[in-house]
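Q: Provided below for reference: sequence and predicted model.
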Amino acid sequence: MIRKKSRREESLDHAELARLLPAPGDPHLSLDRHLLLEEHLMSEIQPTAPAPAPSRRVLLIGVPVTAAALAGAFAFTMLTGSGGSGTTAATPPPVEAPVVRIEPGSTAQLASTVEHIAAAASASKTPEPGPGQYIYIKSKVSYLSVLHTDADKSKTLVQPLHIREAWNSPDGKQGWLDEPGYQPKGGITLNSDVESSLNAPSYDYLKTLPTDPDALLKKIYKETKGQGNSPDQEAFTTVGDLLGEQLAPAKLNAALYRAAAKIPGVVVVDHAQDAAGREGIALAHVDQQSGDRTEWIFDRKTYAYLGSRGVQVKQADDVKPGTVLEYTAVLERAVVDAQKQRPGAQGTGA
């Protein structure tokens, strides 16, 4: 599986933007005009590579001048993975991000909560994909689109909630992605010759990872050194990326949770909601540089993984605290017999 490396980037200040962009000759663009330009660019840009899971966010600042708006529209297209030929359905316009109450996290119940989660993961009957089969993940998702600013106000815009389906072979060499409105009609190939790693994990690769939490965490820190905003944040993000559009052996899943509990700054949030509206308990970590908190959400009774949520907890880049920057919900996880096949259609569901 190839993941989209859409890491949060630092925004440029106005002085640097002035050096990079030509002097504006037009008045401020309205949000509607900005989005119209984005949609036009999306219809013109051809996809040159598969669009993997957008598991890392990029915050884009929409500067209200013509040249900057065009550049922002291009970046917006790359972020969402939209674009393609005339067969691509129109991308739905982004919507204003929801805002929720920020519930403080605590380490008081961290050890016991993680043990419940790890025990549930160990006991789960994870299907074993065989040669020629595919790992199927169906999710409901919404990711950050753009932060639009003008002279009077700013808006954090996100994708409307939508369905995303991914198929990946156990070796990670073949796959398919169907995400109506964000990929060409019918989907795109995820075929790849990239060597599997923590940044591009396959099921076969995950089977080689150590199931001792200390050894596993040491490997994660070593192989992600220099990435992200901090070693701890990158380690937490890397573990989280393995929980979404992927299938991992039960013992490794348990080890991942126990390893995550050892990362400084990890807390338990008693109440969180995934993209499907399911309430649960969460393991969370705050990115001290960007000010947002990543939450992995689990069923309160079964401790099964439900999805994730990114919530701004500190004011940054005009994003107010409580803003939900992204959220996901895993609706179905299965092994099927063919690419583009869904569980129940002569496949092996799970």
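A: Here it is on my side, so go on. Numbering: from 1, shown residues only.

Q: make it CA atoms for all contacts and neighbour counts henceforth
A: OK.

Q: separation between residue 267 and residue 199?
A: 24 Å (Cα to Cα, to the nearest Å).

Q: between the two, who's got more neighbours?
A: Ranked by neighbour count (other Cα atoms under 10 Å), residue 267 and residue 199 place residue 267 first, with 22 against 17.

Q: residues in contact with the more buried one?
A: When contacts are counted by Cα atoms under 8 Å, 6 or more residues apart in numbering, residue 267 is found next to 105-107, 110, 283-285.

Q: tally of neighbours for residue 33?
A: Neighbours of residue 33 (other Cα under 10 Å): 12.

Q: quick one: contacts for residue 143?
A: Contact partners of residue 143, counting by Cα under 8 Å, 6+ apart, are 54, 57, 80, 158-159, 325-327.

Q: among the residues you listed, which are in helices?
A: Secondary structure defined by DSSP state H assigns residue 80 of the contacts of residue 143 to helices.

Q: hang on, residue 171 in a helix?
A: No: Residue 171 sits outside any helix when classified using DSSP: H, G, I helix; E, B strand; the rest coil, being coil.

Q: need the contact list for it.
A: So residue 171 contacts 202-205 (Cα under 8 Å, 6+ apart).

Q: most neighbours, which of those?
A: Result: residue 202 is most packed of those (other Cα under 10 Å), 25 neighbours.

Q: thinking again about what came up before, now render the contacts of residue 171 as TSV, adding distance to residue 39 and secondary structure.
A: Formatted as TSV, the contacts of residue 171 follow (distance: Cα to Cα, whole Å; DSSP: H, G, I helix; E, B strand; the rest coil):
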residue	distance to residue 39	secondary structure
202	34	coil
203	36	helix
204	39	helix
205	38	helix
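
Q: need the residues you listed in TSV with distance to residue 222, can you?
A: TSV is the format used below for these (distance: Cα to Cα, whole Å):
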residue	distance to residue 222
202	19
203	21
204	20
205	17
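
Q: which neighbouring elements make contact with the one helix or strand residue 215 maps to?
A: Here residue 215 sits within helix 213-223, counting by DSSP states H and E. Secondary-structure packing of helix 213-223 (3 or more Cα pairs under 8 Å, 6 or more residues apart in numbering; DSSP states H and E): helix 231-241, helix 250-260.

Q: and the comparison structure, right after this:
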Amino acid sequence: MNTSQFQSDRREALRRQLVELPGLAVVVPPARPRPTRRILLTAAAALVGALVVGQISVTAQSAHAAGVLRAVADQSMTFVDPVPGPGQYLLVHTHANWSVTGIDEAGNMNHGMNAQTIDVYRPANPDDDWVLRRDWGDGHPVPMEIEVIRAKDGHFYGGPWTLMSDDELAALPRDGQALYDHFNSSYQGGSASRDENNFVRITDILRMGLIPADLRAGLYQALALIPGVTASEQANFDGKVGVAIGRTEPLRAGQRAEMIIDPANGLVIGERTIMTYAAFGFGSNEVTGHTAIDYRIVDSAPQ
């Protein structure tokens, strides 16, 4: 077999392998005229090969994540969310380990981790107060007492705990494309990029764990449309394994944000933030935030 026929066969084999990946857009470079110098042929082949393999890798990861998110969205719609009965509460328990920054006696800035717990009690009766119990942990730079806050509609710190009121959540579309268009069109320059802003705004809603199943499913479908989103297996802070939906922001020194989902029901069970390379005093692959979230129905809330 001559060289030309060999390259043609390899190209066709590559094309057949790639079209088997659902949702993967593939562009196979056209054949080029053969250079007159062997060194140019070698360099060009290496460069084209690196570009093609790199693009295939990124695109394949995004396609895989999109497929995973669509499956999780479907699973969310089949799961019956826990609903408290009369006099009961839906408790959303968060066990978090977050990075904190302090100044030592010599005036040097240093980083550390601080574990804390946040319990949010949502009452079955909408006229009753929500309750928040927060243990700020021992590693907080400023000593904080365990606090218990009662507030109408969960307005613990001057705004709704879910970042959006029930009425605002109800007004959002449920279709994934429509939700993506909603967030993308309302971008106002926040975050390091538009894509990061879309990812953060959607995950900020999901992370509170108080989102109806149909909206949760639509938000997962919207996440699947954001460039650079990937999926992998990852444990939450308490060790429960789920699907980590993540995105690395190139304009934020490679910081990677991940939301960990239970694939059995579509519920968010944690988050993780990691530095993909050393920057801002953090080491390469250093975890700067890690949480675990669970949900249960309880009969009472702290007084």
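A: Yep, it's here. Here the structure is a predicted model, which means the values were calculated and not measured.

Q: post the TM-score for the overlay when you can.
A: The TM-score (TM-score structural alignment, normalised by the length of the second structure) is 0.65; 233 aligned residues with a Cα RMSD of 3.5 Å.

Q: re the thing from before, most packed of the helices and strands packed on helix 213-223 of the first structure?
A: Counting by mean count of other Cα atoms under 10 Å, helix 250-260 has the highest mean neighbour count of these, with a mean of 23.

Q: of the contacts of residue 143 of the first structure - the most surrounded one?
A: In terms of neighbours by other Cα under 10 Å, the contacts of residue 143 of the first structure top out with residue 325 at 28 neighbours.

Q: switch the helices and strands packed on helix 213-223 of the first structure over to CSV; also include distance to residue 39 of the first structure.
A: Formatted as CSV, the entries for those read as follows, by distance: least, Cα to Cα, whole Å:
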stretch, distance to residue 39 of the first structure
helix 231-241, 29
helix 250-260, 40
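
Q: residue 66 of the second structure pairs with which position in the first structure?
A: Per TM-score structural alignment, the equivalent position to residue 66 of the second structure in the first structure is residue 111.

Q: hmm, I typed the wrong one, I wanted residue 118 of the second structure.
A: Counting by TM-score structural alignment, residue 118 of the second structure lines up with residue 164 in the first structure.

Q: could you check how far its match is from residue 36 of the first structure?
A: 24 Å.

Q: what does residue 324 of the first structure give?
A: For residue 324 of the first structure, the distance to residue 36 of the first structure - Cα to Cα - is 24 Å.

Q: who's more crowded, those two?
A: Neighbours were counted for residue 324 of the first structure and for residue 36 using other Cα under 10 Å; residue 324 has more, 26 against 14.

Q: shared with the second structure, which of the contacts of residue 143 of the first structure?
A: Contacts conserved in the second structure for the contacts of residue 143 of the first structure, using both residues aligned by TM-score structural alignment, their matches' Cα atoms under 8 Å: 158-159, 325-327.

Q: that older thread, so what's the match of residue 66 of the second structure closest to, chain neighbours aside?
A: Excluding its sequence neighbours, the residue lying closest to residue 111 of the first structure (Cα to Cα, 6 or more residues apart in numbering) is residue 261, at 7.3 Å.

Q: and the one you found, what pairs with it in the second structure?
A: Using TM-score structural alignment, residue 261 of the first structure sits opposite residue 224 in the second structure.

Q: list the residues that contact residue 225 of the second structure.
A: 66, 177, 180.

Q: measure the closest residue to the last one other than its chain neighbours to residue 204 of the second structure for me?
A: Take residue 180 of the second structure and drop its neighbours on the chain: the residue closest to it by Cα to Cα, 6+ apart is residue 222, 4.8 Å away. Taking Cα to Cα as the criterion, residue 222 of the second structure is separated from residue 204 of the second structure by 13 Å.

Q: show me where the stretch 1-150 of the second structure has helices.
A: Applying DSSP state H, counting those that start in this stretch to the stretch 1-150 of the second structure gives helices spanning 3-19, 38-78.

Q: please name the residues that touch the equivalent of residue 247 of the second structure over in the first structure.
A: Residue pairing (TM-score structural alignment): residue 247 of the second structure is matched to residue 285 of the first structure. Going by Cα under 8 Å, 6+ apart, residue 285 of the first structure touches 233, 236, 265-267, 293-295.

Q: right, and residue 160 of the first structure touches residue 145 too?
A: No: applying Cα atoms under 8 Å, one finds residue 160 of the first structure not in contact with residue 145, separated by 9.8 Å.

Q: who's more crowded, those two?
A: It is residue 145, of residue 160 of the first structure and residue 145, that has more neighbours when counted by other Cα under 10 Å, with 27 against 17.

Q: counterpart of that one over in the second structure?
A: Under the alignment (TM-score structural alignment), residue 145 of the first structure pairs with residue 100 of the second structure.

Q: what about its match, distance to residue 112 of the second structure?
A: To residue 112 of the second structure, residue 100 of the second structure is 5 Å away according to Cα to Cα.

Q: which neighbouring elements make contact with the strand ranked longest in the first structure?
A: Secondary structure of the first structure per DSSP state E: the longest strand is strand 324-336. Applying 3+ Cα pairs under 8 Å, 6+ apart, we find strand 324-336 of the first structure packed against strand 134-142, strand 154-158, strand 305-312.

Q: can we see that at 7 Å?
A: Where contact means 3 or more Cα pairs under 7 Å, 6 or more residues apart in numbering; DSSP states H and E, strand 324-336 of the first structure is packed against strand 134-142, strand 305-312.
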